[in-house]
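*Asks:* Below are the sequence and a predicted model; questions follow.
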Amino acid sequence: MDNIVNPHDKLIREVASNKPFATDILQNYLPDDVVKLIDINSLEISKDSFIDKELKDYYSDLLYKINLAGRPGYVYILFEHKSYQDRLAPLQVLEYMPKIWRLHLKQHKKEPLPVIIPMFLYHGQSRWKDTKFSDLMENSASLLSAYVPDFEYVMIDLTQYSDEEIKGTVLSRVVMLLFKHIFDPDIIEKLPGIFSLMQEIVEAEDGLHFLETILRYVFSTVDLSVDEIKGIVETSISPEKGDEIMTLAERLKNEGYQNAMKDTEKLIKNAEKTVKNAERTTQIEAIQMGLMIKFKDQYQKFMAVIDKVEDIEKLKQIKQAVIKVKDEYEFRKLIEQ
């Protein structure tokens, strides 16, 4: 599964490298009093990720370096891919913040630790109510609160925004609207309205690149035929570019099919390998048990050789030999053949 790219992650990483998109996120979703403290011209987009390997299918993260109140700082965004909320997600942020500080200290050893503003981008189907790390804990005596780590985080809960309230450049609005509605049962009916915003993008110099990015995401998350997407594009974006976009859509659909086949083949091979490894382990354990019974403490000197045997049939032969051989000499002669 490590090589199967999550479509939400692929889209957010593609657009996050677009500086106007990053600027939109900060200016439109940070609190107004914080926006006044940021120097947007100092914005740097980091390629670093802090998500644990086993969680990459459920989360993406973005790190923006930016001056806050005249000092170097960071905005760290955790994006939850799931349609339901994980209440322990703030605990992950608490784990990742020290990693960001250590990364910063490698380049600025003698400076104070920078401020990190944590943000969550959430597009699940239920409202996210909490905004403080301490909300994870039971109410405890006020005297104990001094010993509890705490911070507030900025929650971008797309379920709480109307479509009209989602602001920014066309690309930003299209991406955020797709994230907002992607789990809706009627997402196909909403696509024409979202795609109609892209008329301006298609005419831009790199417009088809971003259209391709959006189409890849839609094909990966919504069950659509090429004809359906062509109809949506022609009515909502540009009839004149219908053939060009149709060709692009067909290519992406075919690529998606081929990639799915490759992923399936990879999963089958991994499953076969897992089964083979399990069978090999079973055979070796059976041989070891037989040797311990037959040769007592002397079994260990044989296991070093047996552990190197990969062939399952050979291991089965050795297992049978454990029962039949009369002494250690005869057994050693057999396994060294």
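*Replies:* Now that the structure is in, tell me what you want to look at.

*Asks:* drop to CA atoms for contacts and neighbour counts, all remaining ones
*Replies:* Noted.

*Asks:* This protein: strands as residue ranges?
*Replies:* Secondary structure of the chain, counting by DSSP state E: strands at 38-46, 59-68, 71-80, 115-122, 154-157.

*Asks:* need those strands in a markdown table with distance to S238 and mean neighbour count, can you?
*Replies:* Below are the strands of the chain laid out as a markdown table (distance: least, Cα to Cα, whole Å; neighbours: other Cα atoms under 10 Å):
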| stretch | distance to S238 | mean neighbour count |
| --- | --- | --- |
| strand 38-46 | 33 | 15 |
| strand 59-68 | 33 | 21 |
| strand 71-80 | 32 | 21 |
| strand 115-122 | 31 | 21 |
| strand 154-157 | 32 | 18 |
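
*Asks:* Below is an additional structure, to be compared with the one above:
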Amino acid sequence: MTNPADNPHDRYFKEAFSQIDILADFLNVYLPEALRGQLDMTSLVRQQDSYTDDSLSEHFADLVFTAQLGSKPVQIALLLEHKSYTEPHIHFQLNRYMLNAWEDQLTHKRLLLPIIPIIVYHGRRRWKKQPISNYFSTLPISVLPYLPSFDYVLIDLSTMLERLPAFASDYARLTGVLLQNSRQKRVLERALREIGDSINRLLAEERGERFFKTSLLYLTWVTSLTKVEAVIIFRNVSQEADNYNMSLYEQLIQEGVEKGIKQGREQGIEQGIEQGIEQGIKAMLKLNMTAEIIAAAMELPLDQVNNYIAHIQAKQA
């Protein structure tokens, strides 16, 4: 059975939406006005409870928060729909989730709290909301009162770029853009250009730098992009990202060297270190570094670096 913790979308989602300011920003943008006006965003507190059973765990990576709604506490169940397609019968899954939560509250003799289910959807197709009555064909009006009728909040990230000006947090902008566009390299780069200033501001602070690194790793988890390619995409959309990339060069080079040495040993090549150096130089070339910079970084003579480059280019021809 699939564990949501092993799903990179869920991991990044939880990393981002566990941060109260990011969650509050999305709620401020996507909640219905009447609900938004009553919900005290400063009172949001994450709970450690989880109400996903074996069946629901394949669909949801749940985050549960409590907050004040007017003078009353309300529980928010923030659920991630992590499929690439829409869920035609989402009410049934939500209903099961809410029943699990209320049964737990009753079992532990806690105050029963209303639950506002929130779906964060990042598929390609537009999500079409419908009432639960639509699941049943030719339903007589007399039967409607007997159906479990309830609504949910939809955060449809296909509208993310249209709503960018409404977001207050650079963290939320980057989160939404990556979740929605990570599967499409060209679209992703265009979307990141839209938030280039946000990336610059993030990298001007320590917390933002950590979050940027997490975002970079997320891209390599969910796409065929290598770390080098992900670095190049970010350097093309943000000056600060380009500057920050300098601190990643040594890491990428070291990974290339270690990979080359490992390959050399596995193949029984005595000069495994030569393979490692070559891998490191290949990584640096992908970052558009000149032979002079490579020579300085790897503390090698320039003519030796040029020989490596010529050898690499000859193999690629």
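*Replies:* Done, it's in. What you are looking at is a predicted structure, and each value in this text was computed from that prediction instead of being measured.

*Asks:* want to throw the strands of the first structure into TSV with distance to L248 of the first structure?
*Replies:* Listed next are these as TSV, based on distance: least, Cα to Cα, whole Å:
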stretch	distance to L248 of the first structure
strand 38-46	29
strand 59-68	27
strand 71-80	28
strand 115-122	30
strand 154-157	33
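
*Asks:* So which of these is nearest F183 of the first structure?
*Replies:* strand 115-122 (12.0 Å; Cα to Cα).

*Asks:* Go through the strands of the first structure and name the closest to K324 of the first structure.
*Replies:* Closest approach to K324 of the first structure among the strands of the first structure is made by strand 59-68 (55.9 Å; Cα to Cα).

*Asks:* Would you check the span in the second structure matched by the closest one?
*Replies:* Using TM-score structural alignment, strand 59-68 of the first structure corresponds to residues 60-69 of the second structure.

*Asks:* Run the chain-centre distance for the matching stretch.
*Replies:* Centroid displacement of stretch 60-69 of the second structure relative to its chain, using Cα atoms, centre = their mean, to the nearest Å, is 18 Å.

*Asks:* got it, and stretch 168-179 of the second structure?
*Replies:* 9 Å.

*Asks:* Nearest to K10 of the first structure among the strands of the first structure would be which one?
*Replies:* K10 of the first structure lies closest to strand 59-68 among the strands of the first structure, at 9.0 Å (Cα to Cα).

*Asks:* and after the longest helix along the second structure, which helix or strand comes next?
*Replies:* Ranked by number of residues, the top helix in the second structure under DSSP state H is helix 239-266. Later in the chain than helix 239-266 of the second structure, the nearest helix or strand by DSSP states H and E is helix 272-286.

*Asks:* Give me the buried stretch members for that next one, please.
*Replies:* Residues of helix 272-286 of the second structure classed as buried by neighbour count (16 or more other Cα atoms under 10 Å): 272-285.

*Asks:* Which of those residues sits closest to Q130 of the second structure?
*Replies:* Looking across the buried residues of helix 272-286 of the second structure and measuring by Cα to Cα, the closest to Q130 of the second structure is A283, at 49.7 Å.

*Asks:* contacting residues around the closest one?
*Replies:* Shown in contact with A283 of the second structure (Cα atoms under 8 Å, 6 or more residues apart in numbering): 228, 252-253, 256.

*Asks:* repeat for N28 of the first structure
*Replies:* Counting by Cα under 8 Å, 6+ apart, N28 of the first structure has contacts 167-168.

*Asks:* rewinding a little: select from the contacts of A283 of the second structure the one having the most neighbours.
*Replies:* I253 (24 neighbours; other Cα atoms under 10 Å).

*Asks:* Thank you, goodbye.
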